[in-house]
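J.: Below: sequence and its predicted model.
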Amino acid sequence: MSLNKKILGVIFANMHEDVVPELTRQRTMGSVMFGGRYRLIDFTLSNMANSGIDEVGVVTKSNYQSLLDHLGSGREWDMSRKNGGLHLLPPFSNLTSGMYRGRLEALYGITDFIRHSDADYVIMSDCDVVTSLDYNKLYDAHVKSGADITAVYAKSYLDLDAAAHTNVFGIDTDGRINNVLINPEISGECNISLNTYIISKPLLMSMITDGAAKGVYSFAKSILQAQCSRYKIMTYKHEGYFSKITSIKSYYDANMALLSTENRKGLFPDNAPVYTKIRDNPPAKFAIGAKVKNSLIADGCIIEGTVENSILFRGAKVAKGAVVKDSIIMQDSIIGKNCSISCVITDKVVNISDQKILTGSANYPIYIGKGAEI
């Protein structure tokens, strides 16, 4: 697929890290592992690649070493190019900018990058939403409506905990935003922002310059909320499958949802593959007597025990006699002999020694930090 106009993609890799501090203590939000072999940024970046966007800037802030290692030159997304391609944009890119507090300040820090792009439009997105989204359709809707900004939203149920980290749109009958609630204390079916926007490059540059002059830093508060009557801010309704990460529980639920065939088909459609860094691991190995039921097992795993309703990332090992249920075992983690693991999230390179029992619940999964030994 290709877009009719030149589009610049901007991905914010560090936004929303406060919702899962356990997972982002040593990495960006975009680097958080998901679904057995992916990182959260893979979904946003793959959406852009599948939509023909061949110039993307990834805005970072801190803890971005693992992100740099994962993205590399962008070859897996076909963005290793002489012109355009993938650009990693750390803080202080602009001599007059510092560590940003919000989206507008982050954009001010990369003004030179945006200015030097020959793009007509800019699509901005975060890494907290896992979905498959065709930006061609977003672009068409934006141009057809004559909007200044078009924001992507989905109609879905929102509970109080998730609402504390979500923006909700008020939308009139023409699809125009007339109100924006930022982290409201509400629940029920709402128009949930998916933190994806398209805007013309000249208008965005004007907003960035004006925001820097006035000392404002929040795009949601200072543009979407405060100036929704000044600008024509239209909406694009996303009808497909999505998961929004707003807490460690929602992260757990989003991973567990992939055990449903229907959800997997919604997230990984045949015409829009999700790309990720390639690791030349051997296929998963299942020993005689191993039992696996309703689980996602990545390449490089070695299973000698029992795994049920779980997701195992690359290189995970489950020893003989161990039982792993309703859990997420991340890369290169080891579950020792005769262990019993239920509703547990282990980060990378966790070593749980023999005969340990760890039991959480679906509402309160146990999290074990990176490199821990138990």
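T.: Here it is on my side, so go on.
J.: CA atoms for contacts and neighbours, from now on please.
T.: Noted.
J.: What ranges does the stretch 201-350 of the chain have for its helices?
T.: Using DSSP state H, counting those that start in this stretch, the helices of the stretch 201-350 of the chain run over 201-214, 219, 248-256, 261-267.
J.: Could you pull up the contacting residues of residue 30?
T.: 13, 14, 39, 40, 41, 42, 67, 127, 128 (C-alpha atoms under 8 Å, 6 or more residues apart in numbering).
J.: coming back round to it: include mean neighbour count and distance to residue 191 when you put the helices of the stretch 201-350 of the chain into CSV, please.
T.: Listed next are these as CSV, based on neighbours: other C-alpha atoms under 10 Å; distance: least, C-alpha to C-alpha, whole Å:
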stretch, mean neighbour count, distance to residue 191
helix 201-214, 16, 24
helix 219, 19, 18
helix 248-256, 19, 18
helix 261-267, 14, 20
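J.: show me the residues around the nearest residue to residue 203 once chain neighbours are set aside that make contact.
T.: In space, and not counting its chain neighbours, residue 203 is closest to residue 148: 7.7 Å by C-alpha to C-alpha, 6 or more residues apart in numbering. Applying C-alpha under 8 Å, 6+ apart to residue 148 gives the contacts 199, 200, 203, 231, 232, 233, 234.
J.: So of those residues, which two are at opposite extremes in space?
T.: Farthest pair in the contacts of residue 148 (C-alpha to C-alpha) is 203 and 234. Separation: 15.0 Å.
J.: Serialize the contacts of residue 148 to a markdown table and add fields for distance to residue 224.
T.: Below are these laid out as a markdown table (distance: C-alpha to C-alpha, whole Å):
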| residue | distance to residue 224 |
| --- | --- |
| 199 | 12 |
| 200 | 15 |
| 203 | 14 |
| 231 | 9 |
| 232 | 10 |
| 233 | 8 |
| 234 | 10 |
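J.: Tell me the buried residues within those.
T.: Among the contacts of residue 148, those scoring as buried are 199, 200, 232, 233, 234 (criterion: 16 or more other C-alpha atoms under 10 Å).
J.: what's in contact with the helix or strand the first one falls within?
T.: Yep, that's residue 199 we're talking about. Using DSSP states H and E, residue 199 falls within strand 188-200. For strand 188-200, contacts defined as C-alpha under 8 Å, 6+ apart pick out 120-126, 129, 138-139, 142, 148-159, 166-170, 244.
J.: how close does the nearest residue to residue 272 once chain neighbours are set aside sit to residue 78?
T.: Leaving aside its chain neighbours, residue 272 sits nearest to residue 50 (6.1 Å; criterion: C-alpha to C-alpha, 6+ apart). According to C-alpha to C-alpha, to the nearest Å, residue 50 and residue 78 sit 10 Å apart.
J.: Please identify which of these two sits among more neighbours.
T.: For residue 50 versus residue 78, the count of surrounding residues by other C-alpha atoms under 10 Å is larger for residue 50: 23 against 15.
J.: Is residue 364 in contact with residue 249, as I believe?
T.: Yes - applying C-alpha atoms under 8 Å, one finds residue 364 in contact with residue 249, separated by 6.8 Å.
J.: Run through the residues that contact the residue most central in space within the chain.
T.: By C-alpha atoms, centre = their mean, the chain has its centre lying nearest to residue 127, at 2.7 Å. Contacts for residue 127 (C-alpha under 8 Å, 6+ apart) come out as 11, 12, 13, 15, 29, 30, 40, 41, 43, 44.
J.: Comparison target below:
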Amino acid sequence: MNLQREMKKTLCILMAGGKGERLYPLTKARAKPSVRFGGIYRIVDFTLSNCLNSDIRRIYVLTQYRSVSLDRHIRLGWSIFNHELGEFIECIPPQQRNVDRWYRGTADSIYQNIHILQRERPERVLILSGDHVYKMNYNDMLAFHLEKKAELTVAGVEVDRKLASAFGIIGSDDEFKIVDWEEKPKDPKPVPGKPDMSFVSMGVYIFNTETLVKGVIADAKNSSSSHDFGKDVVPAMIGRDKVFVHNFKEANNEDGRYWRDIGTLDAYWSANMDLCEKDPPVNLYDPEWLIRTYQEQVPPAKTVSTSSHGSGLLNGTALNSIISGGCIVSGGTVSHSVLSTNVRLEPGSLVEDSVLLDHVTVGARAKIRKAIVDHEAQIPDDFVIGFDLAKDKERFAISPGGVVIVPRGISLG
């Protein structure tokens, strides 16, 4: 089997049009896939890097909600494909060719773009989501799909059962054929022998094109459908078609199973905090599986000592943290935090267990704990965030997990 040849017969469609309502207010001015993550990246970079590293060079990105920043990021950071060799990445907003409406769901977005499949005529379609953080070689999944002679293969992964109600729960037989599917149940079924874990869909699909087209056309005719793959199309195929599950393993790490759906503020914060660990569960420094992005031209980050009135010499320090280019920690302290580009900390300031997006300024002696501070927020001198949640609630949104959300562009002075 020549996987490289088979992958060239596979078209990738990346879903990037969701509102990301549970990630609000970070998605107030941008689509969820274009939210900054891990200092220098956008969330979508992880899925696109998986594609590039898996030698997938024909990619359509389906956009819809507030897509300007996403379109710009892909244009600046991902225009690396050779069109003369048939390679491309293209952003496609709703065309409304066969219906006069926006996308109603993931399946409907494919239905409204059936003309692409008719034009490209791929043998298979790889459907991905633009809001997950993971490292996956899609060639492994394709090999499994071909070996099983499947009509649909779904990528699955074990997650904590407490979190599993947000996903489709998969049951399979000894041959990995899916025999049961329950979408977002209140009481998820555990993995046999692992009562604290559930086996869930990652929202990664390989369809035979003919099967996909039949499925979305039938779904479009169903007036009671929500037009979603996980809720409608896939469950309708169970027991009727050859539907299999591929057990996810991390690229370049046989024992790795790190996959995060960055769908909520708590999940976003937690995944960023994972990167600050001594041995992070997802390795950003693997030269064999680089995560690509677009970076603006900024000077290197630096920490400096500063004299402060009444406090003597204050050393700028950063421990167990990611500090992006353009950041200046001037006599402040950063601990277990992620700083995006061009963040400035003034003397005596403290940032711990927090995510600061680009162009944030933290004033002298200000303190921030367990917070997400959005783009261009200005924190004044002596201001305190995250130490008194009752007081914070008067000014900010607070996630169910107790993360304080400081909105974009706010000036608290």
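T.: Looks like it came in fine. Keep in mind it's a predicted model, so treat the numbers as computed, not measured.
J.: What's the residue nearest to the centre of the first structure aligned with over in the second structure?
T.: Superposed on the second structure with TM-score structural alignment, residue 127 of the first structure falls opposite residue 130.
J.: distance of that match from residue 49 of the second structure?
T.: To residue 49 of the second structure, residue 130 of the second structure is 11 Å away according to C-alpha to C-alpha.
J.: One more: residue 328 of the second structure?
T.: Distance of residue 328 of the second structure to residue 49 of the second structure, computed by C-alpha to C-alpha: 29 Å.
J.: same check, this time on residue 17 of the second structure
T.: The gap separating residue 17 of the second structure from residue 49 of the second structure is 19 Å, by C-alpha to C-alpha.
J.: and what of residue 149 of the second structure?
T.: Taking C-alpha to C-alpha, one finds residue 149 of the second structure at 27 Å from residue 49 of the second structure.
J.: and if you look at residue 167 of the second structure?
T.: For residue 167 of the second structure, the distance to residue 49 of the second structure - C-alpha to C-alpha - is 24 Å.
J.: One more: residue 237 of the second structure?
T.: Distance from residue 237 of the second structure to residue 49 of the second structure, counting by C-alpha to C-alpha: 30 Å.
J.: who has more neighbours, those two?
T.: Just comparing residue 237 of the second structure and residue 49: by other C-alpha under 10 Å the higher neighbour count belongs to residue 49, 22 against 16.
J.: Nearest residue to residue 186 of the first structure in space, ignoring adjacent ones along the chain?
T.: According to C-alpha to C-alpha, 6+ apart, the nearest residue to residue 186 of the first structure is residue 160 (5.8 Å).
J.: Count the neighbours of that neighbour for me.
T.: If you count neighbours by other C-alpha under 10 Å, residue 160 of the first structure ends up with 14.
J.: next one: residue 218 of the first structure
T.: For residue 218 of the first structure, the neighbour count with other C-alpha under 10 Å is 18.
J.: Also the one 10 residues further on?
T.: Counted with other C-alpha under 10 Å, residues neighbouring residue 228 of the first structure total 18.
J.: close enough to count as contact, it and residue 172?
T.: No - counting by C-alpha under 8 Å, residue 228 of the first structure does not reach residue 172; the two are 12.0 Å apart.
J.: Overlap in contacts, the two.
T.: If you check residue 228 of the first structure and residue 172 against C-alpha under 8 Å, 6+ apart, the residues they both contact are residue 178.
J.: on that earlier part again, out of the contacts of residue 30 of the first structure, who's nearest residue 369 of the first structure?
T.: Taking these together and measuring to residue 369 of the first structure by C-alpha to C-alpha, the closest member is residue 39, at 17.0 Å.
J.: now the equivalent of residue 189 of the first structure over in the second structure: how far from residue 161 of the second structure?
T.: By TM-score structural alignment, residue 189 of the first structure lines up with residue 197 in the second structure. Counting by C-alpha to C-alpha, the gap from residue 197 of the second structure to residue 161 of the second structure is 5 Å.
J.: quick one: residue 333 of the first structure and residue 345 touch, right?
T.: No - Residue 333 of the first structure lies out of contact with residue 345 (C-alpha under 8 Å); the separation is 10.6 Å.
J.: picking up where we left off before, which one among the contacts of residue 127 of the first structure gets closest to residue 210 of the first structure?
T.: Of all the contacts of residue 127 of the first structure, residue 12 has the smallest distance to residue 210 of the first structure: 20.6 Å, by C-alpha to C-alpha.
J.: can you pull the contacts of the closest one?
T.: 58, 59, 60, 124, 125, 126, 127 are the contacts of residue 12 of the first structure under C-alpha under 8 Å, 6+ apart.
J.: gap between it and residue 57 of the first structure?
T.: Between residue 12 of the first structure and residue 57 of the first structure the distance is 9 Å, computed by C-alpha to C-alpha.
J.: and what of residue 333 of the first structure?
T.: For residue 333 of the first structure, the distance to residue 57 of the first structure (C-alpha to C-alpha) stands at 32 Å.
J.: If you count surrounding residues, which of those two has more?
T.: Neighbours of residue 333 of the first structure and residue 57, each counted by other C-alpha under 10 Å, are more numerous for residue 333; the result is 26 against 20.
J.: Tell me the residue in the second structure aligned with the more buried one.
T.: By TM-score structural alignment, residue 333 of the first structure lines up with residue 360.
J.: Hmm, that match is touching residue 372, no?
T.: No - counting by C-alpha under 8 Å, residue 372 is not a contact partner of residue 360 of the second structure; they are 10.9 Å apart.
J.: which residues touch stretch 302-310 of the first structure?
T.: Contact with stretch 302-310 of the first structure is made by 256, 259, 284-296, 315-329, as judged by C-alpha under 8 Å, 6+ apart.
J.: filter those residues to the buried ones?
T.: Among the contacts of stretch 302-310 of the first structure, those scoring as buried are 256, 259, 284, 290, 292, 295-296, 315-329 (criterion: 16+ other C-alpha under 10 Å).
J.: Among these, which ones are in strands?
T.: Within these, residues falling in strands by DSSP state E are 292, 296, 317, 318, 323, 324, 325, 328, 329.
J.: Quick one: map the residue nearest to residue 272 of the first structure onto the second structure.
T.: With TM-score structural alignment as the criterion, the equivalent of residue 50 of the first structure in the second structure is residue 53.
J.: you'd agree its match is up against residue 139?
T.: No - with contact defined as C-alpha under 8 Å, residue 53 of the second structure does not reach residue 139; the gap is 9.7 Å.
J.: Mind listing the shared neighbours of the two?
T.: Common neighbours of residue 53 of the second structure and residue 139 are not found (criterion: C-alpha under 8 Å, 6+ apart).
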